[in-house]
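In: Can you look at this prediction? I've put the sequence above it.
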Amino acid sequence: MSVARPTSGPSASQTSSTKQPKAVWAVAFASVIAFMGIGLVDPILKPIGEQLHATPSQVTLLFTSYMLVTGVAMLITGVISSRFGAKKTLLAGLAIIVVFAALAGSSDTVGQIVGFRAGWGLGNALFIATALATIVGSATGGVARAIIMYEAALGIGIAAGPLVGGFLGHFSWRTPFFGVAVLMAVAFIGLVILLPATPKPAQRTSLAAPFKALTYPGLLLVSITALLYNYGFFTLLAYTPFPLDMGTYSIGFIFFGWGLLLALSSVWIAPKLQRAFGTVPMMGLALALFAADLAVMALFAEHKPVLVVGTVLAGLFLGVNNTLITEAVMVSAPVERSTASAAYSFVRFAGGAAAPYLAGKLGEQHMALPFWVGAACTAAAVVVLLSGRKLLAGVDEHDPAAHSVEEAQAITLGDD
């Protein structure tokens, strides 16, 4: 039996969302800039291929190397942050991104860019896992409100990234990489100034902790679901610019619309749907609609207006799902949030790393094929989620606002 969630009360949630500790705003600010780096390269994928004489599958390796290293590196984020503290880990991540983004901009071959993007993925892993755990641990108003703030930062960053990338990419494909380096440097300085020194955790996280976390059925279920729908997600992100075959400005504006809908649905639509219909049903519906969206894009792959509308509309479905699945991760196993985040991210990033490359390869054979495969994988995510929904039966009975960090970490879903 579901319990009414106090987060529906307007005054409490609004107050908690605006009156946050300085640390929360500092990390959220850095997250916005960090996530700009994802969409920043979208408008320049095709120009890179044309100017460096590379095929779509070679160019999409920029995403594959980035995701693969990000996923694998997630396994060590807890080990590092538990020994050096959150602030030093966050700063190390940003510093690594600055260096490798600048090196990517200085490259002369696609192979060099792919390699430097791998190094970029290491910095990204250190930042992402630690940023989410820091926001959730420091924010007032409970887990749900903290995750909404994190997803808002993600959405704003992803939405702004293509616009900045499209503008800078008009000058040269190298300029967006240097732009990322500058923005990451700004985020680095912001964290140095605004984020207070964070104490080291009382207990050190072991290298085996993420693997042990995945032995909890609820977390494993959510992770596999994310792996499957991430295939569709990164097919959309990495491959769509090629059949669109438009200029950097146009691609930038299209993915800005996608990111804007993602941000809006993450912050405002997802919580309302969650309260009205429940977490798992809304995750299933959002993923089913995303699968249908990809299928329509496959059917009309040669019609650019359909691809444009399908890309933008996908942000609506992905925003709802991202918020709900991230909250489910935070309460799906009785482990530290940083460990749960690392385990979940390892599966979804490392497992989904093949998507951009395979999409490029399949697209070289037939333009619509990557979208069909993406739709099929996303539909499989729905099947996996609904087949194991009993493992997440308690997710809507858990009230993040009513529990402290320690209490939330002790909750095991599905024990009823």
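Out: In hand now; what should we look at? Remember, predicted model here, so these are calculated numbers, not experimental data.
In: Could you use CA atoms for every contact and neighbour count after this?
Out: OK.
In: and the residue lying closest to Leu313 once chain neighbours are set aside, how many neighbours?
Out: Nearest residue to Leu313 in three dimensions, chain neighbours excluded: Trp258, at 6.6 Å (C-alpha to C-alpha, 6 or more residues apart in numbering). A count of nearby residues for Trp258, using other C-alpha atoms under 10 Å, gives 27.
In: Tell me who's in contact with Trp258.
Out: Neighbouring residues of Trp258 by C-alpha atoms under 8 Å, 6 or more residues apart in numbering: 159, 311-316.
In: Drop anything exposed from those.
Out: 159, 311-316 (16 or more other C-alpha atoms under 10 Å).
In: Just put these in JSON lines and tack on secondary structure and distance to Pro356.
Out: Formatted as JSON lines, the entries for these read as follows, by DSSP: H, G, I helix; E, B strand; the rest coil; distance: C-alpha to C-alpha, whole Å:
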{"residue": "Ala159", "secondary structure": "helix", "distance to Pro356": "20"}
{"residue": "Thr311", "secondary structure": "helix", "distance to Pro356": "16"}
{"residue": "Val312", "secondary structure": "helix", "distance to Pro356": "19"}
{"residue": "Leu313", "secondary structure": "helix", "distance to Pro356": "20"}
{"residue": "Ala314", "secondary structure": "helix", "distance to Pro356": "17"}
{"residue": "Gly315", "secondary structure": "helix", "distance to Pro356": "18"}
{"residue": "Leu316", "secondary structure": "helix", "distance to Pro356": "21"}
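In: this is the comparison structure:
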Amino acid sequence: MDRRSEPNRSAIYATTLVAFLAIAGIAVVDPILPAIGEAIGVTAWQVELLFTAYIAVMAVGMIPATLASGRFGFKPVLITGVSVVGVAAILASFSNDIVQLSVLRGVWGLGNAMFFATAMVVLVNLANDREWVVGLFETALGLGFAVGPLIGGLLGEVSWRLPFFVCGVFMVLALAVASRKLREPAHKQPPVRLGAIFSTYRKPAFVTLCVVTAAYNFVFFVVLGYTPLYLHLDVIPLGLAFTGWGLGLAAGILLIGHRLAHRIGAVQTVGVAIAGLLVCMVLFATSTGTAMSLVVLVLAGLFMGLANANLTDLALGLGSSDRRVATGAFNLVRWGAAAPAPIISGKLAEHGLALPFWVGFGVLAVGVLVYLAFAHVMAAGYGERVLWSRWNSAARRNEHAPEEPVGEAY
């Protein structure tokens, strides 16, 4: 299909830009974490509050955002979420202490929860070519993680406040376009019941997936939240380092993750990803220098991309038939498990710089053991076998589902 024939291209591109900025807004903090700590005089665990506040509020906010979209419609929730992010980012640039910054990062997380609970449903409704718009969204998310640290590094060299301010201004500009063009889905979906979300946890295969994902996501934010302090690099080199990590993540999602799942299955691909990441935790903890740590960082990003490309596919296949319910239940666990990781890492670092990585190794090892014991349960529920298989039709069925790219981001 000719992309020029899409009647809502401006709204699609505006919403995709907002998605890029939302993800870049997470990663933009990485290279400026040490600078923020030095500028306002706080310890490692205190500066990690910027991540923990964001993640914790986003975890709690996903379910109310899903419920609100069923009651008030997708567009009002999305517009409100983007507005909240823009205002919070701009105000964060004027903050003077860690409490103000942490509160505003929490508000930022709430806005992102509202956006990601609704964005893909709106985009799929706008586009005639669903595969194209989902691919566009996936690309925007991958680029957000790749470019966000670079933006943070370059702007952070001027001032740690500038990345926050610029991100907020761009969100406001994208909002101006999106608010004029977006429209509600033609077929109104029934409201989501809170009980339906929690009833999903009664399914053994879904619970197994949640345990594995919880362990994985804890380690994800050990790497994302603590490594900037561990590397002891200046702002621009740190931004470039995490750009490398983001490119590894994007490659894992966009180039390898789905292709590998089509050949060996989504369950097996997740197993490869968490095993590889487990090795990366050991390499981080035993690193002999900055160069080795940087190589491991990029490699960790690649394995994270493999996991992120398939975890939401599995959640959609193993959870409720209502995708909003499945993603709501899954995101609560995913973000809830991630929230304490940065602040715990900061406290552990006071007793040893490698200790956060060893604890991350221990947490992920539990996830690996659960995976080894119960992978067959997930595979059976998803139409796979826990064997190396040549092709997997179940993974292809959930490919390009509206909720899939949102999960791939994290």
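Out: Good, I have the coordinates. Predicted, not measured: the structure shown is a model, and the values here were computed from it.
In: care to give me the TM-score?
Out: Once the chains are laid over each other, their TM-score by TM-score structural alignment, normalised by the length of structure 2 reads 0.87; 391 aligned residues with a C-alpha RMSD of 2.8 Å.
In: which position in structure 2 aligns with the residue nearest to Leu313 of structure 1?
Out: In structure 2, Trp258 of structure 1 lines up with Trp245, judged by TM-score structural alignment.
In: can you tell me which helix or strand that match belongs to?
Out: Using DSSP states H and E, Trp245 of structure 2 sits in helix 235-251.
In: now do Thr326 of structure 1
Out: In the assignment (DSSP H and E), Thr326 of structure 1 maps to helix 304-330.
In: mean shift of that helix relative to structure 2?
Out: Following superposition, helix 304-330 of structure 1 is found to deviate from structure 2 by 1.1 Å on average (mean C-alpha distance after the TM-score superposition for structure 1).
In: What range does that helix cover in structure 2?
Out: Going by TM-score structural alignment: helix 304-330 of structure 1 matches residues 290-316.
In: from the chain's centre, how far out does that stretch sit?
Out: Mean C-alpha position of stretch 290-316 of structure 2 versus that of the full chain (C-alpha atoms, centre = their mean, to the nearest Å) differs by 11 Å.
In: Check stretch 215-222 of structure 2 too.
Out: In terms of C-alpha atoms, centre = their mean, the centre of stretch 215-222 of structure 2 is found 11 Å from the chain centre.
In: Looking at structure 1, name the residue matched to Ile264 of structure 2.
Out: In structure 1, the position corresponding to Ile264 of structure 2 is occupied by Phe277, as judged by TM-score structural alignment.
In: Distance of that match relative to Pro271 of structure 1?
Out: Taken as C-alpha to C-alpha, to the nearest Å, the spacing of Phe277 of structure 1 relative to Pro271 of structure 1 amounts to 10 Å.
In: Look at those two and report which has more neighbours.
Out: Per other C-alpha under 10 Å, whichever of Phe277 of structure 1 and Pro271 has more neighbours is Pro271, with 21 against 11.
In: quick revisit: can you list the helices and strands that the next helix or strand after the helix holding Thr326 of structure 1 packs against?
Out: Sequence-wise, the next helix or strand beyond helix 304-330 of structure 1 is helix 337-345, with elements assigned using DSSP H and E. On a contact count with 3 or more C-alpha pairs under 8 Å, 6 or more residues apart in numbering; DSSP states H and E, helix 337-345 of structure 1 meets helix 61-84, helix 110-138, helix 209-213, helix 217-239, helix 304-330.
In: Show me how far helix 337-345 of structure 1 is from its chain's centre.
Out: Going by C-alpha atoms, centre = their mean, where helix 337-345 of structure 1 is centred and where its chain is centred differ by 13 Å.
In: so how much does it differ from structure 2 once superposed?
Out: Helix 337-345 of structure 1 differs from its equivalent in structure 2 by a mean of 1.5 Å after superposition (mean C-alpha distance after the TM-score superposition for structure 1).
In: Where in structure 2 does the next helix-or-strand element following that helix align, residue-wise?
Out: Secondary structure here is assigned by DSSP H and E; on that basis, the next helix or strand after helix 337-345 of structure 1 toward the C-terminus is helix 351-352. The counterpart of helix 351-352 of structure 1 in structure 2, using TM-score structural alignment, spans residues 337-338.
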